[in-house]
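1. coords below, sequence missing:
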């Protein structure tokens, strides 16, 4: 097969997949399955081998991520239900003062976006943010956009949200490295986006119903700040600690011990167990031990299966030489390899509206191409995360949740949410490029 033929088949399959998701509204799981089958047929994989390749790619991809995504979903559910998210925001506002409230909102959202989906962070905190906007006489276009973009960035770059976990598995990057370098990229990206949000002065009043249900009045019912933060940071500390201890004391008892408790599975399980302190006496109830877990399983199922389907797509790319063809083109034209994951993730995100899908699918596509692109797996992952932040707009549920609950119209939403997310993506892409070309990663 010629290079032109191979690349043409790949391009047609990707365009068709995006069309099915964004125009036909076919679920991403089925769209990816059709794409994998079509790619296999187009690249002349024997008919009798198609199912085996799909199953192999699916199974090998989810074996490392399925349980971790489930545990991350459970942890996020506990933080939602117990008021830990609202406690963190209230405490951060007290720390920075009312004159710098927007920075408190951005920082709180950044932290909460680690275990909780960005849409959910907005739903949880919009009453608190609305009251703060009224107290400080600031616009909801500014506060609402800052609330969303902080969680959006971390959900693309820092585990245990599904996007970066799946990308880490597909690209074979240790989660400890993703946590460290994802944070390095995420923090300045959020700060740049929040700085832009702080310049938005167009008057948008908060919704009346959120002012009536002032969550600050219920602050005495919220958990302590240390209890709220501990379940978030314990897994991160254990995962990073595992890497550090194994580097300092290889093959020792403590290194072997940390190899387990610092594994993503054990670390997140520890965070889930610790989060029970937030539930008080309710921890023994069926609501906590069964109903919250069942709800979390439903939320985790989609990203797990999407990740597996992405792995099936990647398996065809690996087995049929697509990666070699793309790598040779990049090498011959001197096109910067680092731009490939950024551009692909941005296109998938802009067209489908899902940053998680942008991160996962792009990681699956570029994983077999890394040698030809001349970038490390970690650089590719960060590029996927940064690209998948570009221009959040009207085809995204997160856009509509933020715009509607913040009392914005579409034009204001584009000015606030779309531009701030694009700024975050560009800053993330620039930082990733600097880290790559300087040889740091």
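-> Sure thing, it's come through. Being a predicted model, the structure only gives us computed values, none of them experimental.
2. all contacts plus neighbour counts: C-alpha atoms, from now on.
-> Fine.
3. which is the next helix or strand following the helix or strand harbouring residue 170?
-> In this structure, residue 170 sits in helix 162-171 according to DSSP states H and E. In the C-terminal direction, the helix or strand that comes right after helix 162-171 (DSSP H and E) is helix 175-197.
4. Who are the packing partners of that following helix?
-> For helix 175-197, the elements it packs on are helix 101-112, helix 140-157, helix 162-171, helix 225-248, helix 377-387, helix 419-437, judged by 3 or more Cα pairs under 8 Å, 6 or more residues apart in numbering; DSSP states H and E.
5. of all the ones you listed, which lies closest to residue 182?
-> helix 140-157 (5.0 Å; Cα to Cα).
6. Same list (the helices and strands packed on helix 175-197) but as a markdown table, adding mean neighbour count.
-> Below are the helices and strands packed on helix 175-197 laid out as a markdown table (neighbours: other Cα atoms under 10 Å):
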| stretch | mean neighbour count |
| --- | --- |
| helix 101-112 | 26 |
| helix 140-157 | 32 |
| helix 162-171 | 29 |
| helix 225-248 | 19 |
| helix 377-387 | 31 |
| helix 419-437 | 22 |
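7. Save these as JSON lines, and put in distance to residue 257 too.
-> Formatted as JSON lines, the entries for the helices and strands packed on helix 175-197 read as follows, by distance: least, Cα to Cα, whole Å:
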{"stretch": "helix 101-112", "distance to residue 257": "28"}
{"stretch": "helix 140-157", "distance to residue 257": "28"}
{"stretch": "helix 162-171", "distance to residue 257": "23"}
{"stretch": "helix 225-248", "distance to residue 257": "9"}
{"stretch": "helix 377-387", "distance to residue 257": "26"}
{"stretch": "helix 419-437", "distance to residue 257": "32"}
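8. and the comparison structure, right after this:
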């Protein structure tokens, strides 16, 4: 626990007081946690879900409980490790031959090839495969910097390509004018009377591949132009952009925060997208109602500050923009491919011969998250190539800028992944799981995840850093306790926790305040309250859906 507190203090003080880059703060925090963690905790954390506890012995038949998902079920030589050993390393395990495993996951039996050692306290023993034991021993012997570097590389392997491709999609949509075409197309389809819902939908669609700050800066000129045209409702136009954009920022991949959380919990991108939209919808409804109420209560005028002047205030000419179909494809195609794979995997496989096998293999290939986002990036580059003024050199510069911007995000996210992995290696999951009442169950873990993320968010400001920091604490607890529902609900709870109570330590707070011309007080009572309402309501929706999932499982 001391190691975790030290690491958290380094991250928070580095970001808040020393103004370190988030990558450096997270990296140094991970290094300190790694150095302060005992080898015994490291090995225990590695073995925690690759073991089984021996409950009863009857001859050569052993009843197993708490069977880890990665224990294995093949006959062979297994280690019996004393779980009470606190010497700081794994010493002298007994070897037992297991002929076969049988039984359900809740109660599994092992038939032994020879009796258990007579001097072994079986009530305090773990059954571990030799391979898992060797990996845990090797990990415990690794130096702190090697473990941090390994965790950095592992995280990059999971999300590096995704963030790079999402950055290319976002940059090309901006450079080609496709992003503006999406906004104008949705607004024209819905009519001027429905401008605010059109802004909500547009900002949500754009915030999937484009970072929220960029979406806000892109759409603010449209909000200012509409306020000039109508002479009213400037606050509502600005808040409608925030409502849609922040939904995707916290709940829908491939935005880095939800992408990383989904990856760490082994939740498919398609499931996270569907779940994020499902619970986020209720947050949007609540936020929209507050937006309408706030617009009636406070008449915030359109002010032209120095910063706001940069954002402009005129609607672009339609003929200068690409067509709506080609503009929306880079966002639409990856979402469809990811959703197709998610649905295909959820449906019971049908033996339909060679044709269905080919279709299934095609869906699995194209629906792979890296392939889907890469296809989106290719389509996004085509929107830029289609402009008469664009050369291969300018296309290359756009891609270079996208990769440079995305590279910074990759570094921060990978450092966050390393920090989370070092926290997991302290075996904090077992400690928190033991502290939580048994009656809390999975719903108690959802509340814990929400509160932990919210606290980190309030302290240091960044929603993304809050999510990637909280997941390192929450995942080991979830692994220790088990989940009575799909892990997507835990990922959504963390995403919801990253929304509430943004204030002056959040960069987004100042972007919105300065660019929109709001005072600090006006930003607090509009933007800060809006996100808090959306986060809380979305979390309540997550709880309801999780309880419904548990009910379906128990009555299915």
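-> Yep, that arrived. Only a predicted model underlies this, so the values are computations on that prediction, with no experimental measurement involved.
9. ok, back up a step: so where is the helix holding residue 170 of the first structure in the second structure?
-> Helix 162-171 of the first structure lines up with residues 256-265 of the second structure when matched by TM-score structural alignment.
10. what about residue 98 of the second structure, helix or strand, and which?
-> Here residue 98 of the second structure is covered by strand 94-103, with elements defined by DSSP H and E.
11. which residues touch whichever helix or strand comes after that strand?
-> Scanning forward in sequence from strand 94-103 of the second structure by DSSP H and E, the next helix or strand is strand 108-112. Defining contact as Cα atoms under 8 Å, 6 or more residues apart in numbering, one finds that strand 108-112 of the second structure is touched by 60-65, 67, 96-103.
12. Aligned to residue 525 of the second structure, what sits in the first structure?
-> So residue 525 of the second structure corresponds to residue 415, using TM-score structural alignment.
13. Actually, residue 506 of the second structure.
-> Residue pairing (TM-score structural alignment): residue 506 of the second structure is matched to residue 396 of the first structure.
14. do residue 415 of the second structure as well
-> Using TM-score structural alignment, residue 415 of the second structure lines up with residue 309 in the first structure.
15. show me what contacts its match?
-> Remark: with contacts taken as Cα under 8 Å, 6+ apart, residue 309 of the first structure is in contact with 29, 32-33, 36, 54, 57-58.
16. Max pairwise distance over those residues: which two?
-> Taking Cα to Cα as the measure, these span a maximum distance of 14.1 Å, between 29 and 57.
17. What subset of the contacts of strand 108-112 of the second structure is buried?
-> 62-65, 67, 96-98, 101 (16 or more other Cα atoms under 10 Å).
18. Tell me the one among those residues nearest to residue 297 of the second structure.
-> Sorting those by distance to residue 297 of the second structure puts residue 67 at the head of the list, at 57.8 Å, by Cα to Cα.
19. circling back to that earlier point, what number of residues are in the vicinity of the match of residue 506 of the second structure?
-> Residue 396 of the first structure has 17 neighbours, counted by other Cα atoms under 10 Å.
20. Can you tell me how far residue 229 of the first structure is from residue 47 of the first structure?
-> Shown here: residue 229 of the first structure relative to residue 47 of the first structure, a distance of 52 Å by Cα to Cα, to the nearest Å.
21. err, residue 41 of the first structure, not the other one
-> On the measure of Cα to Cα, residue 41 of the first structure and residue 47 of the first structure end up 7 Å apart.
22. Just want to know which of those two has more residues nearby.
-> Taking residue 41 of the first structure and residue 47 together and counting by other Cα under 10 Å, residue 41 has the greater number of neighbours (15 against 11).
23. Wait, the more buried one touches residue 49, no?
-> No. Using Cα atoms under 8 Å, residue 41 of the first structure makes no contact with residue 49, being 10.2 Å away.
24. rewinding a little: mean deviation (superposed) between the host helix or strand of the match of residue 415 of the second structure and the second structure, please.
-> Here residue 309 of the first structure, judged by DSSP H and E, is contained in helix 292-319. Mean deviation of helix 292-319 of the first structure relative to the second structure after superposition (mean Cα distance after the TM-score superposition for the first structure): 2.0 Å.
25. relative orientation of that helix and helix 162-171 in degrees?
-> For helix 292-319 of the first structure against helix 162-171, the angle between stretch directions is 40 degrees (axes from the mean of the first three to the mean of the last three Cα atoms, to 10 degrees).
26. Just give me the match in the second structure for residue 225 of the first structure.
-> With TM-score structural alignment as the criterion, residue 225 of the first structure pairs with residue 324.
27. typed the wrong thing, it's residue 350 of the first structure
-> Taking TM-score structural alignment as the criterion, the aligned counterpart of residue 350 of the first structure in the second structure is residue 458.
28. Pretty sure its match sits against residue 502.
-> Yes. If you go by Cα under 8 Å, residue 458 of the second structure and residue 502 touch, sitting 6.5 Å apart.
29. Which of these two has more residues huddled nearby?
-> Residue environment comparison for residue 458 of the second structure versus residue 502 gives the larger neighbour count to residue 502, 27 against 21, counting by other Cα under 10 Å.
30. What strand or helix carries residue 13 of the first structure?
-> Mapping residue 13 of the first structure onto the secondary structure by DSSP H and E places it in helix 3-22.
31. quick one: contacts of that helix?
-> With contacts defined as Cα under 8 Å, 6+ apart, helix 3-22 of the first structure is touched by 26-28, 31-32, 34-35, 38-39, 42-43, 322, 325-326, 348, 351-352.
32. Can you tell me which of the residues you listed end up in helices?
-> By the criterion of DSSP state H, membership of the contacts of helix 3-22 of the first structure in helices covers 28, 31-32, 34-35, 38-39, 42, 322, 325-326, 348, 351-352.
33. top of those by neighbour count?
-> The most neighbours of any of these, using other Cα under 10 Å, belong to residue 32, which has 29 neighbours.
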